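Enquirer: compute the structure for the input listed below.
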Amino acid sequence: MGPAAAAAAAARPQKASAAGGVPARWVCALCASCFVFGVFVINRIWSVPEPVKLNEKALFVERTQTRLSEVYIPCQRKQNSIHIGEILNHVSQTHDVIMTLDKTISNLEMRLAAARAARATKQEKSLISADSDIELSKVRPKVFFVMGIITAFSSRKRRDSIRETWMPHGENLRRLEKEKGIVVRFVIGHSGTRGSLLDHTVDAEDEQYSDFLRLDHVEGYHELSSKTLIYFSTAVAIWDADFYIKVDDDVHVNIGVLGSTLARHRSKPRIYTGCMKSGPVLAKQGVKYHEPEYWKFGEEGNKYFRHATGQLYAISKELATYLSVNRRLLGFMVHRSQCGAHR
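Expert: Below you'll find the model as predicted:
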């Protein structure tokens, strides 16, 4: 074998080794992949327990805070409840004191107003004589309520209908006053000419039934508000009642229901009760029920203040006494069905 053949034989194994090897680029890529995989595996192994430990620690802290708050909140609620209870107790005591003072003031006002009413009544020339008026003002009979039925000379049939239905007469009327403290009277004044046939007719009817309250007042349709004021003033001077009632002679009353209703308000001062209503103030001239003093109620289109309808309403002793004392200071609205007296 010559030198050329020997060189060829020596070169063959090296060529085969080169042909069966891995390229350098692949080796680098494989190394990089192994490095990334190793980093991923290491992070995966060591990062999982850490959140678990943190979650356990956070859960422990949260449970501890919850237990502390459960202990603290009941104590705070107890303190708040004690504080609120003390406040309510003070409010209740203050309310009781205010109510007591209010009753005391109302009682003093009532006594003062009653004295003024008695003096004002003495100065007026009513049908009750001066001597008897002084005596009655000192020893007025105490009653539950006085009901005045506003009537007229021409209403004899209405009065008879009332006597036959809901109003007792004769001895039964006196028994109602004595046992129940309920006084019921027909209220009427006198004619423009004293001693006329109209007056004699009412005198005869009163002698028969003894159920009239005569006023020093000239009867007339346009004087009904003034008549009502005189009625309250006269009734206050004669009877010491808890309530004074005005009712028209075309209204039939259930005395039992009315008495039960008023009894619920007996301890309250300054009561004004009835079927409440209101109505527009008519400022335009020339229309029916035009109100000359419409400006007292504000701008055009306003309404009268809310008040009880005139067919039936009741006022307490304090209000009746106030009307009696201040009747000369009170004016009247033209539209009497919407509004009566005003100050």
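
Enquirer: every contact and neighbour count from this point should use C-alpha atoms.
Expert: Fine.

Enquirer: all the helices of the stretch 101-250 of the chain, residue numbers only.
Expert: For the stretch 101-250 of the chain, applying DSSP state H, counting those that start in this stretch gives helices covering 130-138, 156-164, 171-180, 197-209, 224-238.

Enquirer: out of the ones you listed, deepest packed?
Expert: Counting by mean count of other C-alpha atoms under 10 Å, helix 224-238 has the highest mean neighbour count of the helices of the stretch 101-250 of the chain, with a mean of 22.

Enquirer: same for that helix, what does it pack against?
Expert: helix 49-123, helix 130-138, strand 142-150, strand 212-218, strand 240-248, helix 317-326 (3 or more C-alpha pairs under 8 Å, 6 or more residues apart in numbering; DSSP states H and E).

Enquirer: my read: S324 touches L229, true?
Expert: Yes: if you go by C-alpha atoms under 8 Å, S324 and L229 touch, sitting 7.2 Å apart.

Enquirer: redo the helices and strands packed on helix 224-238 as a markdown table? Include distance to W26.
Expert: Shown next, in a markdown table, are these (distance: least, C-alpha to C-alpha, whole Å):
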| stretch | distance to W26 |
| --- | --- |
| helix 49-123 | 36 |
| helix 130-138 | 131 |
| strand 142-150 | 120 |
| strand 212-218 | 131 |
| strand 240-248 | 117 |
| helix 317-326 | 115 |
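
Enquirer: which one, of these, ends up nearest to Q311?
Expert: When those are compared by C-alpha to C-alpha, strand 240-248 sits nearest Q311, at 5.2 Å.

Enquirer: can you pull the buried residues of the next helix or strand along the chain from the closest one?
Expert: Following strand 240-248 in sequence order, the next helix or strand is helix 255-263 (DSSP states H and E). Residues of helix 255-263 classed as buried by neighbour count (16 or more other C-alpha atoms under 10 Å): L262.

Enquirer: for comparison, sequence B:
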Amino acid sequence: MGVSRPQKAANGVSTRWVYVFCIASFFLGVVVINRFWAIPDPLDRDKVSPEKHRSEEASFQTGDILSQVSQTHDVIMTLDKTISSLEMQLAAARAAKGDSEEASPVVTKLGTENLKARRKVFFVMGIITAFSSRKRRDSIRETWMPKGDGLLKLENEKGIIMRFVIGHSATAGGVLDRAIDAEDEQHKDFLRLNHIEGYHELSSKTQIYFSTAVAKWDADFYIKVDDDVHVNLGMVGSTLARHRSKPRVYIGCMKSGPVLGQKGVKYHEPEYWKFGEEGNKYFRHATGQIYAISKDLATYISVNRHILHRYANEDVSLGSWFIGLDVEHIDDRSLCCGTAPDCEWKAQAGNPCAASFDWSCSGVCKSVERMGEVHQRCGEGDEAIWHTSF
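Expert: Sure thing, here's the model as predicted:
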């Protein structure tokens, strides 16, 4: 016979936590019941005159009940936060376990991290990129994204994680994967996914990105941004900080475009018939260039990603996952400014931009050549992020 060890449930949560939670709930119930249902001694009641008794009852009703209700409310809120925290740990554990079981050799290490070792940060920004986008990535590194020691300083001092997000090729370990490995060795700014890259797989890639990021970092917000968008990190941080106390928020430039059922056109939706009659529009959703979601929503995607339907367009897919939930949609137009002169006019008017791109190109037109110019004219200044308090 050996010393018994604490058992763990299949979801990765120790049974010790279950026992602690049950015992705490029991004692809380005893305290609450005793406070509300305590009955005075009958002998003491007989000694009190009816008038005084009625006076005491009135005083109890106007004073003690309000005090006890307030205290009970505080206890309930504390329990609610505790339960929510346990649920988040459980969900993240499931996500980590799922990623570990399904991961390719390239990303196996992502799913095996200890859940308790997840770093608490402000936000994670995933810059969606492709194998062919090396020059785009370099244009971002040379402008609005810190690199090297600056990237580490951003993580340590501001709690901001920034990574280029990419999966692997159909032949894992091939020349494309080796090129990304070499680039990551140089810059250390990639998040590799258990995902086969493909133009029509962006909805799946986005889903896996959120699941992987939740398993790796405990963040208040998770951001997705394209690699041809200019971002002002200080403004993004200030924008998110205003919504930090809200549990389920979906922040972006909300739109409702037409459902395109005609084959061969850009943004064609093969499942157009699901959205009603011809000519209908989509429900409100954030445009895909950049958006942010709070931790609860990212965890929801992680837990349910195997049953969440993916439409042809990634931004529509994300919006569809939230449309039936109790989610606050925040339409923030600072996340979809145009490039100069639009961004300059808005800054002069006291409304600096968090992100800029050209609608005609769904990003900065010719971003490799123009990102430096856009940064010069639309940027908040390279030191702004360090002087911005969150």
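
Enquirer: please state their TM-score.
Expert: Once superposed, chain against chain, the TM-score is 0.66 (TM-score structural alignment, normalised by the length of structure 1); 255 aligned residues with a C-alpha RMSD of 3.0 Å.

Enquirer: return the residue of structure 1 aligned against H285 of structure 2.
Expert: Counting by TM-score structural alignment, H285 of structure 2 lines up with H307 in structure 1.

Enquirer: next: L202 of structure 2.
Expert: Correspondence of L202 of structure 2 to structure 1, assessed by TM-score structural alignment: L224.

Enquirer: where does its match sit relative to L127 of structure 1, distance-wise?
Expert: 18 Å (C-alpha to C-alpha, to the nearest Å).

Enquirer: cool, T64 of structure 1 as well?
Expert: Distance from T64 of structure 1 to L127 of structure 1, by C-alpha to C-alpha: 91 Å.

Enquirer: repeat that for R327 of structure 1.
Expert: 18 Å.

Enquirer: between the two, who's got more neighbours?
Expert: Higher neighbour count among R327 of structure 1 and L127: R327, with 20 against 14, using other C-alpha atoms under 10 Å.

Enquirer: A341 of structure 1 contacts L329, doesn't it?
Expert: No: in this structure A341 of structure 1 lies outside contact range of L329 using C-alpha under 8 Å: 10.0 Å.

Enquirer: more neighbours: the two, which one.
Expert: Ranked by neighbour count (other C-alpha under 10 Å), A341 of structure 1 and L329 place A341 first, with 17 against 10.

Enquirer: what lines up with A170 of structure 2 in structure 1?
Expert: In structure 1, A170 of structure 2 lands on G192 (TM-score structural alignment).

Enquirer: which ones are touching its match?
Expert: By C-alpha atoms under 8 Å, 6 or more residues apart in numbering, the residues touching G192 of structure 1 are 218-219.

Enquirer: apply 6 Å and report the result again.
Expert: Residues in contact with G192 of structure 1 (C-alpha atoms under 6 Å, 6 or more residues apart in numbering) are V218.

Enquirer: follow-up on the earlier one: go through the helices of the stretch 101-250 of structure 1 and name the closest to S316 of structure 1.
Expert: Comparison of the helices of the stretch 101-250 of structure 1 against S316 of structure 1 by C-alpha to C-alpha identifies helix 224-238 as nearest, at 10.6 Å.

Enquirer: what's the mean distance for the closest one versus structure 2?
Expert: Following the fit onto structure 2, the mean deviation recorded for helix 224-238 of structure 1 is 0.9 Å by mean C-alpha distance after the TM-score superposition for structure 1.

Enquirer: coming back round to it: any idea how far H290 of structure 1 is from the match of A170 of structure 2?
Expert: On the measure of C-alpha to C-alpha, G192 of structure 1 and H290 of structure 1 end up 27 Å apart.

Enquirer: mind checking how far stretch 252-265 of structure 2 is from the chain centre?
Expert: Relative to the mean C-alpha coordinate of its chain, stretch 252-265 of structure 2 is positioned 24 Å out (C-alpha atoms, centre = their mean, to the nearest Å).

Enquirer: what is the end-to-end distance of that stretch?
Expert: With C-alpha to C-alpha as the measure, the ends of stretch 252-265 of structure 2 fall 25 Å from one another.

Enquirer: which residues are contacting it?
Expert: By C-alpha under 6 Å, 6+ apart, stretch 252-265 of structure 2 touches 268-269, 272, 281-287, 291, 331-333.

Enquirer: and that stretch, what's buried?
Expert: Going by neighbour count (16+ other C-alpha under 10 Å), the buried part of stretch 252-265 of structure 2 is 252-254, 259-261.

Enquirer: now these as JSON lines including secondary structure and distance to R94 of structure 2?
Expert: Formatted as JSON lines, these follow (DSSP: H, G, I helix; E, B strand; the rest coil; distance: C-alpha to C-alpha, whole Å):
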{"residue": "G252", "secondary structure": "strand", "distance to R94 of structure 2": "28"}
{"residue": "C253", "secondary structure": "strand", "distance to R94 of structure 2": "31"}
{"residue": "M254", "secondary structure": "strand", "distance to R94 of structure 2": "31"}
{"residue": "V259", "secondary structure": "coil", "distance to R94 of structure 2": "35"}
{"residue": "L260", "secondary structure": "coil", "distance to R94 of structure 2": "37"}
{"residue": "G261", "secondary structure": "coil", "distance to R94 of structure 2": "37"}
